[in-house]
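Asks: My questions concern the predicted model and sequence given below.
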Amino acid sequence: MGMTTPRPLWAMLLLPLVVSGVSTEEPTSGEAVAPSLPGGCLRCCDSGDALAPTDAADAASVSALPYALPEVRPYINITILKGEKGDRGPLGTPGKLGKEGPRGDRGPQGIKGTKGQAGSPGSPCHTRSSAFSVGRKTALHSSEDFQPLLFDTVFVNPDGHFDMAAGHFVTPLRGLYFFSLNVHSWNFKETYMHVVHNEEAAVILYAQPSDRSIMQSQSMMLALAPGDRVWVRLFKRERENAVYSDDVDTYITFSGHLIKPEDD
């Protein structure tokens, strides 16, 4: 009964020849000799199954090898492990506003638009002006405490806003008005006059008694409403109050005009 050499012992006897890379046969003429690989003859393409131990004896033999066999890891197809798409999460907190970017270049000029339709007719034209200028060629002595100054000469009164009979300018429009009063004093007599807005004195024109008569003037601006009245009166006190004029020259004038109308 013969004894057979165990396969693990045979593999260990053959291993030094494989490791050293020495061929056991002489190369024949014309046959290429494969170069020896340092550190072992294991090829990269060798399958791990060819060297896998088949029993306990083989495992013991493999563990005694001077080099490590490559680890064989199972291949797992991860595509089959992909789960279902989950629900959408809650909206996150908005981030901070970024810095303002540089101003871009000016774009090309656009195409000219078509002409629009004509608008509806406007409202009828309203009078937006007012002016007057009147004078007096007759001297006047005050005979009562408040005596209206009447005028007998019209320089400008295009719209009839100055009432010559009452000596009043009646405001046609709301707005700012300018007025001026010019008189000539009488020798040795006092000249004391009011420019009146409705029934209240707005400004005073005054000249003391003197041996020489002089020209005196007063001007003002008033904010008036439609229907307001502006006029002139003499104010009598203890002294005689008078203004001078004659039939040749006009020494007394009263003028006014609208500066800026205002909407009602």
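Replies: In hand now; what should we look at?
Asks: contacts and neighbour counts: CA atoms only from here.
Replies: Fine.
Asks: how about the closest residue to Phe235 other than its chain neighbours, what does it touch?
Replies: Leaving aside its sequence neighbours, Phe235 sits nearest to Phe146 (Cα to Cα, 6 or more residues apart in numbering; 5.1 Å). Counting by Cα atoms under 8 Å, 6 or more residues apart in numbering, Phe146 makes contact with Arg233, Leu234, Phe235, Lys236.
Asks: let's bring in a second model and compare:
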Amino acid sequence: MGTAALGPVWAALLLFLLMCEIPMVELTFDRAVASGCQRCCDSEDPLDPAHVSSASSSGRPHALPEIRPYINITILKVGRKTALHSGEDFQTLLFERVFVNLDGCFDMATGQFAAPLRGIYFFSLNVHSWNYKETYVHIMHNQKEAVILYAQPSERSIMQSQSVMLDLAYGDRVWVRLFKRQRENAIYSNDFDTYITFSGHLIKAEDD
């Protein structure tokens, strides 16, 4: 038999082999689908009852932690319009203006904040320095200096700020104290504007 005569034979053999492979391919895919796999071109029905049941029973093995980016309670915001110069002894900074004083936790007569519950608190102090004088002020935790707000003498006055986070027990006191005349210092304010402010809030209660 010549080479040219083999053409139709090879074509018939190839066609026969292809026809025999088709059921095998389909069977392979059918088994894959039955075992839970799907072909990439198949659409998945998200409302399939079997799928929903399986997902709900498995739960969330890697649940994200809860994040709470908020402040629990605003406690106080007070201001002062009167300048203060250092004296022979330490002076408690008193305030005349109330912006916020939730539950009366800040005593305007003594200038002290009393913690209503144990927790972590944030406090901030803002003052206006006096020309050619030091500014030497402490935020106090009970009778101990927590942080200092300081400005060197200068020919110009500036706004100065300080802040601190404190772990307070119930009834702990936080207040502001001007240093005594051993260091000649002062803070500035006037009757028209509020240059001096003291604020604080609870960040996290112990029970949280």
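Replies: Great, that's in hand. Nothing here was measured: the structure is a model prediction, and the numbers come from that model.
Asks: Can you calculate the TM-score here?
Replies: Once superposed, the chains reach a TM-score of 0.64 (TM-score structural alignment, normalised by the length of the second structure), with 145 aligned residues with a Cα RMSD of 2.3 Å.
Asks: returning to what we had before: tell me how far the aligned partner of the residue nearest to Phe235 of the first structure in the second structure lies from Gly171 of the second structure.
Replies: Alignment note: Phe146 of the first structure maps to Phe90 in the second structure; criterion TM-score structural alignment. Distance, Phe90 of the second structure to Gly171 of the second structure, using Cα to Cα, to the nearest Å: 23 Å.
Asks: now the helices for the second structure?
Replies: When assigned using DSSP state H, the helices of the second structure occupy the ranges 6-34, 49-58.
Asks: Gln112 of the second structure: which of the ones you listed is closest?
Replies: Among those, the nearest to Gln112 of the second structure by Cα to Cα is helix 49-58 (54.7 Å).
Asks: nearest spatial neighbour of Ala131 of the first structure, skipping sequence neighbours?
Replies: Excluding its sequence neighbours, the residue lying closest to Ala131 of the first structure (Cα to Cα, 6+ apart) is His257, at 4.0 Å.
Asks: which ones are touching the aligned partner of that neighbour in the second structure?
Replies: Under the alignment defined by TM-score structural alignment, His257 of the first structure corresponds to His201 in the second structure. Contacts for His201 of the second structure were tallied using Cα under 8 Å, 6+ apart; they are Ile71, Ile73, Thr74, Ile75, Leu76, Tyr121, Phe122, Phe123.
Asks: Mind telling me what the fifth one corresponds to in the first structure?
Replies: Leu76 of the second structure maps onto Phe132 in the first structure, with residues paired by TM-score structural alignment.
Asks: Can you give me every residue that contacts its match?
Replies: Phe132 of the first structure sits in contact with Phe155, Val156, Asn157, Pro158, His161, Phe162, Ser255, Gly256, His257, where contact means Cα under 8 Å, 6+ apart.
Asks: repeat for Phe179 of the first structure
Replies: For Phe179 of the first structure, the contacting residues are Ser219, Met220, Met221, Phe254, Ser255, Gly256, His257, by Cα under 8 Å, 6+ apart.
Asks: Sort out which of the residues you listed are in strands and list them.
Replies: Per DSSP state E, strands hold the following members of these: Ser219, Met220, Met221, Phe254, Ser255, Gly256, His257.
Asks: gap between Val134 of the first structure and Lys189 of the first structure?
Replies: According to Cα to Cα, Val134 of the first structure stands 24 Å off from Lys189 of the first structure.
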